[in-house]
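Q: I need the structure of the sequence given here:
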Amino acid sequence: MKFATLTLAASLIAGAAAADVVAPGDVKMDEYGAVAESLTGQPGNAAEGEKVMTTRSLGNCVACHQVTALEYAPFHGNVGPSLDGVGDRWNEAELRGIVVNAKKTYDGTVMPSYYRANVDGYIRPGNAYTGKAADDSFGPLLTAQQIEDVVAFLSTLKE
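A: Below you'll find the model as predicted:
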């Protein structure tokens, strides 16, 4: 009985936390692309954000951006701008907006939209490009919490 009660309590807490997550199609951006509200209602974890930025199967931000604080990670790219000092250049809402959908802030950027699903005409490359197209049920590249974690890490990058 005690185990069942604990399991029920844990699932209710998890359900309540999940209910607070903003769905990709419901993200509210201002005219410049900033996202003022947290996607999860929870603070981001900078250490987890660092993992997302350096892990190939997740964000892999260092593939395009140079980040001095992440020198240990191999193969920094030069497609995007250096991320050194971004915590001074942009506030949390602006950073969140850029990670969610950089195309709203920077028209024509090649940076992926990390928190968009197959909504509002947004499509990913299909069979013509990869030969292995996903069905229409796939979600965003990163979870809402991973976005918050990346924003927390980027906010630490000061000049």
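Q: can we go C-alpha only for contacts and neighbour counts from here?
A: Will do.
Q: if I look at residue 67, how far off is residue 50?
A: Per C-alpha to C-alpha, to the nearest Å, residue 67 is found 11 Å from residue 50.
Q: which residues touch stretch 135-146?
A: With contact meaning C-alpha atoms under 8 Å, 6 or more residues apart in numbering, stretch 135-146 is reached by 21-22, 24, 39-40, 42, 44, 48-49, 52, 58-59, 113-118.
Q: which stretches of this protein form helices?
A: Assigned helices in the chain, in chain order: 2-19, 46-54, 86-89, 92-105, 144-155 (criterion: DSSP state H).
Q: next, format the ones you listed as CSV and append mean neighbour count and distance to residue 79.
A: Shown next, in CSV, are the helices of the chain (neighbours: other C-alpha atoms under 10 Å; distance: least, C-alpha to C-alpha, whole Å):
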stretch, mean neighbour count, distance to residue 79
helix 2-19, 11, 35
helix 46-54, 20, 15
helix 86-89, 16, 16
helix 92-105, 22, 14
helix 144-155, 24, 18
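Q: to compare with the earlier structure, here is another sequence to fold:
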Amino acid sequence: MGRFALGIAATFAAATMAVAEGAIAPGDVEYDEYGAVAASLTGVAGDAENGKLLMNKGAGNCIACHAVSALSELSFHGEIGPMLDGVADRWTEADLRGIVANAKVMFDGTMMPSFYKTTGYTRPGDAYTGKAAQGELAPLLTAQEVEDVVAYLMTLKET
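A: So this is what the prediction gives:
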């Protein structure tokens, strides 16, 4: 099997595994009129410690765009997104869940990635290589990882 075929197989496998049993599928997330998501995506409380890890690595990597004083030991905080200090005082848990899952619902035209979305992507690779992935893509974060990031963000209160 060629490298391209292996990549497609891995993407399909990741997409099918990304929605754990009992989790709300990305296409079934209910956003309110402002983009908030009231219901937990998993029904399981988020793990703030894992959320903290996701802020700096993997598909989360929130600090690539946002600065967070509580993570000052980490290098290269971004400046294109708003500072996240005190974010739990500015937004509700439902708001933060909606923003992390798919900020484009709340903020039309934002450059923030949609972390829990599997369809509707523009695939510029078709114009350049002809090898853009087809079909559903795995979300950048699993439903539980979204809950974990939200749990961590809820710890960021004004001091």
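Q: about what we covered before: just the buried ones out of the contacts of stretch 135-146 of the first structure, please.
A: Neighbour counting by 16 or more other C-alpha atoms under 10 Å classes 21-22, 24, 39-40, 44, 48-49, 52, 59, 113-118 among the contacts of stretch 135-146 of the first structure as buried.
Q: looking at these, which one is closest to residue 156 of the first structure?
A: Nearest to residue 156 of the first structure out of those is residue 49 (C-alpha to C-alpha; 10.6 Å).
Q: next one: the counterpart of the closest one in the second structure from residue 60 of the second structure, what distance?
A: Following TM-score structural alignment, the counterpart assigned to residue 49 of the first structure within the second structure is residue 51. Relative to residue 60 of the second structure, residue 51 of the second structure is positioned 9 Å away (C-alpha to C-alpha).
Q: same check on residue 144 of the second structure?
A: On the measure of C-alpha to C-alpha, residue 144 of the second structure and residue 60 of the second structure end up 12 Å apart.
Q: also residue 14 of the second structure?
A: Distance, residue 14 of the second structure to residue 60 of the second structure, using C-alpha to C-alpha: 16 Å.
Q: for residue 33 of the second structure, same thing?
A: Separation of residue 33 of the second structure from residue 60 of the second structure (C-alpha to C-alpha): 25 Å.
Q: now do residue 6 of the second structure
A: With C-alpha to C-alpha as the criterion, residue 6 of the second structure and residue 60 of the second structure are 24 Å apart.
Q: what of residue 10 of the second structure?
A: Distance, residue 10 of the second structure to residue 60 of the second structure, by C-alpha to C-alpha: 19 Å.
Q: from the buried ones among the contacts of stretch 135-146 of the first structure, which land in strands?
A: Using DSSP state E, no member of these falls within strands.
Q: show me what contacts the residue sitting nearest the centre point of the second structure?
A: Centroid-nearest residue in the second structure, with C-alpha atoms, centre = their mean: residue 115, separated by 2.5 Å. Contacts for residue 115 of the second structure (C-alpha under 8 Å, 6+ apart) come out as 60, 100-102, 139-141, 146.
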